[in-house]
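# What follows is a predicted protein model with its sequence.
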Amino acid sequence: MLTIVIFASWLLAAEATPTERGTAPNLNDFQLRPATNQAELLDRVIKLDTKLPKLGVKNILEQANRHGKPSTSLETCNSDATARRNLSSVSYCFNASDSGKIGGEVEWMPQGVTTVGDAKIDQYWNTKQPILISWYDKKPKTPTNTDADKIKGARVTFFDPETAKYQHVLLVYPFINSFGNVSYMSLRTTQKEGYDSLHAGGIAWFGNYLYVADTARGFRVFDMRYIFDLKEAKNGDITDKNQIGYHNGKYYGHGYRYVMPEIAAWSSVVNRDSTKTCTLNAGSPTFSFTGVDRSGFPHLTTGEFCADKIAAGDINKSGRVARWPLDGNTGQPKLINGLWKADAAYRLPISNIQGGVSYNNTWYLSRSQGASNGFLYVTKPMTSTTGILEIDTTHYAAVGPEDLSHWPKPDGSPGGLWTVSEHPGKRLLYVCDIDKLNSHDEFGRICGRNANFL
């Protein structure tokens, strides 16, 4: 059935122009305001700073406690992730527990990707070139009577591509507890007990700030200058995986050594109406994935995941992407009258898009296909501020590709598209070199042209 929907969409593309098939988004729907508790969030983090020691990104990577593995052949370090297709570019595997290859139910699901190429123009954080990956804590299907039953929220992995070593950092939401002590809890869809883990479907690192997609609202924001080290804290505990926050004089983090508290948040001016999601009149957007565009003035990019079964070939139900201006000096949103307004928004050309990022007016989109190879799409350039994207070329992706991050070449020309595949046992962190996407040598490989769409 999925294949029928895909080819039906392509047949429509051949028979009608995008404007005949769909309606361009309304830019007025894309406006964000600062969270009402913005000042309180930062104040709580400053209070935590008086209680716990910090560690910087470079030092975290140097003592990273997990070991990944770089691919050393075209078959990659996990051929299950590519459905046995070759990949000629750089790729890495996580260790067995994070790859989901040790059996049993998997607790964490990888989603977002961002790199130091997003964060800094010189593409270095001190002497390191980190890649970051977000994960959400997946509910077990049945209770396990272990710490896996706890709602642990979201975490970010700091991955060193030079050594393939990496370290998980737990994202947390700071609050003042009933005793007046500064504490924190796991990241939730709503920051109250009983709510599910935040999906963290996309992340974008720009300057000191890490922007995490908040599906129903906008963004949660974190600061690289505030990563707290519970192992080195006199009042920290990294052995108890069941507890989080401040309890009886100690700080816990579900067993994680590092916790990174939210310092700010941005929410849609008009609350999203979940009954209208993925429709022509959706209104405020869903924030499923995000990226950074450093071509011209810097922007964050965002997009909506709309499933095939919902869109059913209707382009007006396929989702939207948008570009949000950033202040290159501060790393913060560029505001108009106190609001963060997108200055471009487009209708997606097809549904099931898991990641997207723009560069030089061209959009790159990743699409999942269940247990089969996904797709990487390259669109025709868009110079207008609204419209409907058109697919130019179609390429193979791994099984279950997620968020996309573009790492430009040092001279600013198009570089590589990083992504991660999410399915347990089929996980791979890899890059597609943009200048090789249409190479004849890459045909049929991951990143290469798909012969069905030539």
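Arrived safely, thanks for sending. Numbering: from 1, shown residues only.
# alpha carbons only for contacts and neighbour counts from here, please
Will do.
# Next, count neighbours for the nearest residue to Phe30 once chain neighbours are set aside.
With Cα to Cα, 6 or more residues apart in numbering as the criterion, Phe30 has its nearest non-adjacent residue at 5.5 Å, and that residue is Ala342. Using other Cα atoms under 10 Å, Ala342 has 24 other residues around it.
# wait, doesn't Ala342 sit right on Trp324?
Yes. With contact taken as Cα atoms under 8 Å, Ala342 and Trp324 are classed as touching, separated by 4.3 Å.
# Touching both of the two, which residues are there?
Counting by Cα atoms under 8 Å, 6 or more residues apart in numbering, Ala342 and Trp324 have no shared contacts at all.
# three-state assignment of Tyr430?
Going by DSSP: H, G, I helix; E, B strand; the rest coil, the secondary structure assigned to Tyr430 is strand.
# Okay, one more to line up with it:
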Amino acid sequence: MKHRGRHRRRRRGRALRASLAGTALALTAAATLISTSQAAGSPTPGALSSITSPDELRRLQLRETLTDGTGLRTLTTKTGGAVDVEEVLRSANHTMRGEGDCFGAEKNSLPVEPVAARAYCWEPGDAVDDRWVPRSVTTSRNNQVIAAGWTHTGAGSDTPGGHPTRAGGPGVGAPDEEGLARVAFVDASDPANLKYRWVLLVVPTADGQDFEGLRSRLGGMAWYDDKLIVTARGPESRGRRDDSLYVFDLARFLRADVTDSEVIGKAGDGWSAHHYRYALPAIAAYSPPAGGGCDARDNDGVPCLGSLSLDRTSTPPTVVASERFRPGREEPARVWRYALDLTSDRTGLLTTTGRESSAVATEAYQTEATGVRGVLAHQGDWYVDQAAEKPDGHGTLWRQDEDGAQVAKCAETEADEKAGLRSYACWGRHTASLSYSPETGELWTLTDPIPERVLYAVKLKDVDGTLD
């Protein structure tokens, strides 16, 4: 997993470049100006720092809670039987716009260097809907399906507050929508014609007789085999949150036969998923030990879950997570990974140990990058998406390991190009989440603000080819 030979070659290469650079500086006082004032975050986060302390690693543990299998089967039967992702895609009823049909503001969110291999924009109604915000992206192994997670902001809700979104009977008013989570399942089998269908994420009740909406800000997603893993931000109490990972079975979508109702769950003689045709129930959850919660104020305690992605190149495959902080906090972030279980009846769940079925981090680091928006691990390298220093600026995509950090340099604007100014702010604007597709070698991400919502892919080899 460490690729030591490659690291030694990088060190020798860096030593040679340093020697040549020193010679050049000795010969002339002139040097190319790198505008660090325009770089996202600090000039460089340097090398990753390995976390090995047992106490620090213990803060990364998550306790597993499985949905009752009997209750889940009961619920599936009551709603008419399970539906798979193929059926969901066959009913796709929304069309994405190709890059040529994207608005200028949407295309302005694309990276400067490297350029996007392809880009898509959402149907106009979703592109400007301030009630829902895109937060995360992941792809199936063959890149035929893209899943994008969106969170309800609370705008337009009849009832403000942080209460669970529960089912209601006939005549019950609209439930509080804030924090509801939905996923756009995008049929990407034809790159020239992407279509998608919305699915509501739900949690079954303990007795299997009903379900309620999952209230979550989806900071990250990972798709392995037939499992979808998402990060869920819980309510805050005294500075702490109950963040969790939820796992969903992509072979077990539930049908909602009542599509003209705000209700979530049992609706009269039928089932409703807040106007959506399908609901996807959670089959497992992973959270900090009881009473612990996470702390988004600094990087000393239990970390709050930020982004999430899948690393297929590790053995076994792992999900990779990054730490999330409160807005405005400039803290170095922790990044770490959990192993996925490969046994037949637990494929796609996290590997657990002990009587409490705890998932432990198999590798953990601290990056000096601040404002981390997404993280991806691939063949021993860690790609860290750092938010822009300026509100309207481009972000920075670092490649880090235990030896150092590399990054692309570019002229962010035409004026910078004419002045010979280059910076590290080359990645997209307002990006959220990273996902790698091995079939096409593409690195996917999406952007969230109105009117700059775009879903795009960059070839990972192009990312690596621009790094200095």
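Arrived safely, thanks for sending. Here the structure is a predicted model, which means the values were calculated and not measured.
# re earlier: what residue in structure 2 is paired with the residue nearest to Phe30 of structure 1?
Aligned by TM-score structural alignment, Ala342 of structure 1 pairs with Ala361 of structure 2.
# so who does its match touch?
Contacts of Ala361 of structure 2 (Cα under 8 Å, 6+ apart): Leu57, Leu60, Gln61, Trp336, Arg337, Tyr338, Ala339.
# wait, which of those is closest to Thr44 of structure 2?
Nearest to Thr44 of structure 2 among the contacts of Ala361 of structure 2, counting by Cα to Cα, is Trp336 at 20.1 Å.
# Skipping adjacent residues, who's closest to whatever residue of structure 1 lines up with the closest one in space?
With TM-score structural alignment as the criterion, the equivalent of Trp336 of structure 2 in structure 1 is Ala322. Leaving aside its sequence neighbours, Ala322 of structure 1 sits nearest to Ala345 (Cα to Cα, 6+ apart; 4.1 Å).
# Gly112 of structure 1 now?
In space, Gly112 of structure 1 is closest to Gly202, 4.0 Å off (Cα to Cα, 6+ apart).
# and the one you found, what pairs with it in structure 2?
That one, Gly202 of structure 1, aligns with Gly220 by TM-score structural alignment.
# What's the separation between its match and Arg131 of structure 2?
19 Å (Cα to Cα, to the nearest Å).
# circling back: now the buried members of the contacts of Ala361 of structure 2.
Leu57, Leu60, Gln61, Trp336, Arg337, Tyr338, Ala339 (16 or more other Cα atoms under 10 Å).
# Give me the subset of those residues lying in strands.
Members of the buried ones among the contacts of Ala361 of structure 2 lying in strands (criterion: DSSP state E): Trp336, Arg337, Tyr338, Ala339.
# I'd like the residues you listed as a markdown table, with distance to Ser433 of structure 2 appended.
A markdown table is the format used below for those (distance: Cα to Cα, whole Å):
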| residue | distance to Ser433 of structure 2 |
| --- | --- |
| Trp336 | 15 |
| Arg337 | 15 |
| Tyr338 | 17 |
| Ala339 | 20 |
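# what ranges do the helices span in the stretch 101-250 of structure 2?
Using DSSP state H, counting those that start in this stretch, the helices of the stretch 101-250 of structure 2 run over residues 104-107, 124-127.
# Single out the most deeply packed of the ones you listed.
Mean neighbours per residue, mean count of other Cα atoms under 10 Å, is largest over the helices of the stretch 101-250 of structure 2 for helix 104-107, with a mean of 18.
# shouldn't Pro438 of structure 2 be in contact with Asn142?
Yes. Assessed by Cα under 8 Å, Pro438 of structure 2 is found in contact with Asn142 at 7.2 Å.
# For the stretch 351-468 of structure 2, which segments count as strands?
358-359, 361-367, 372-378, 381-386, 396-401, 404-407, 431-437, 442-447, 455-459 (DSSP state E, counting those that start in this stretch).
# Go through the ones you listed and name the closest to Glu99 of structure 2.
For Glu99 of structure 2, the closest of the strands of the stretch 351-468 of structure 2 is strand 455-459, at 9.1 Å, according to Cα to Cα.
# Spit out the contact partners of Trp150 of structure 2.
Trp132, Val133, Pro134, Arg135, Ser136, Ala181, Arg182, Val183, Ala184, Arg217, Leu218.
# any chance of these in CSV, plus distance to Ile283 of structure 2 and neighbour count?
Output for these, formatted as CSV (distance: Cα to Cα, whole Å; neighbours: other Cα atoms under 10 Å):
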residue, distance to Ile283 of structure 2, neighbour count
Trp132, 25, 22
Val133, 25, 23
Pro134, 23, 29
Arg135, 22, 25
Ser136, 20, 32
Ala181, 16, 26
Arg182, 16, 27
Val183, 16, 24
Ala184, 19, 20
Arg217, 18, 27
Leu218, 17, 31
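# Which ones among these lie within strands?
Per DSSP E, strands hold the following members of the contacts of Trp150 of structure 2: Trp132, Val133, Pro134, Arg135, Ser136, Ala181, Arg182, Val183, Ala184.
# can you tell me which residue in structure 1 aligns to the last one?
I take that to be Ala184 of structure 2. Aligned partner of Ala184 of structure 2 by TM-score structural alignment: Thr157.
# how far away is whatever residue of structure 2 lines up with Tyr226 of structure 1 from Tyr424 of structure 2?
Matched to structure 2 by TM-score structural alignment, Tyr226 of structure 1 sits across from Arg252. To Tyr424 of structure 2, Arg252 of structure 2 is 44 Å away according to Cα to Cα.
# Where do the strands of the stretch 101-250 of structure 1 begin and end?
So, for the stretch 101-250 of structure 1 - with DSSP E, counting those that start in this stretch - the strands run 108-115, 131-137, 154-159, 165-176, 182-186, 203-206, 209-214, 218-223, 228-229, 236-237, 244-247, 250-253.
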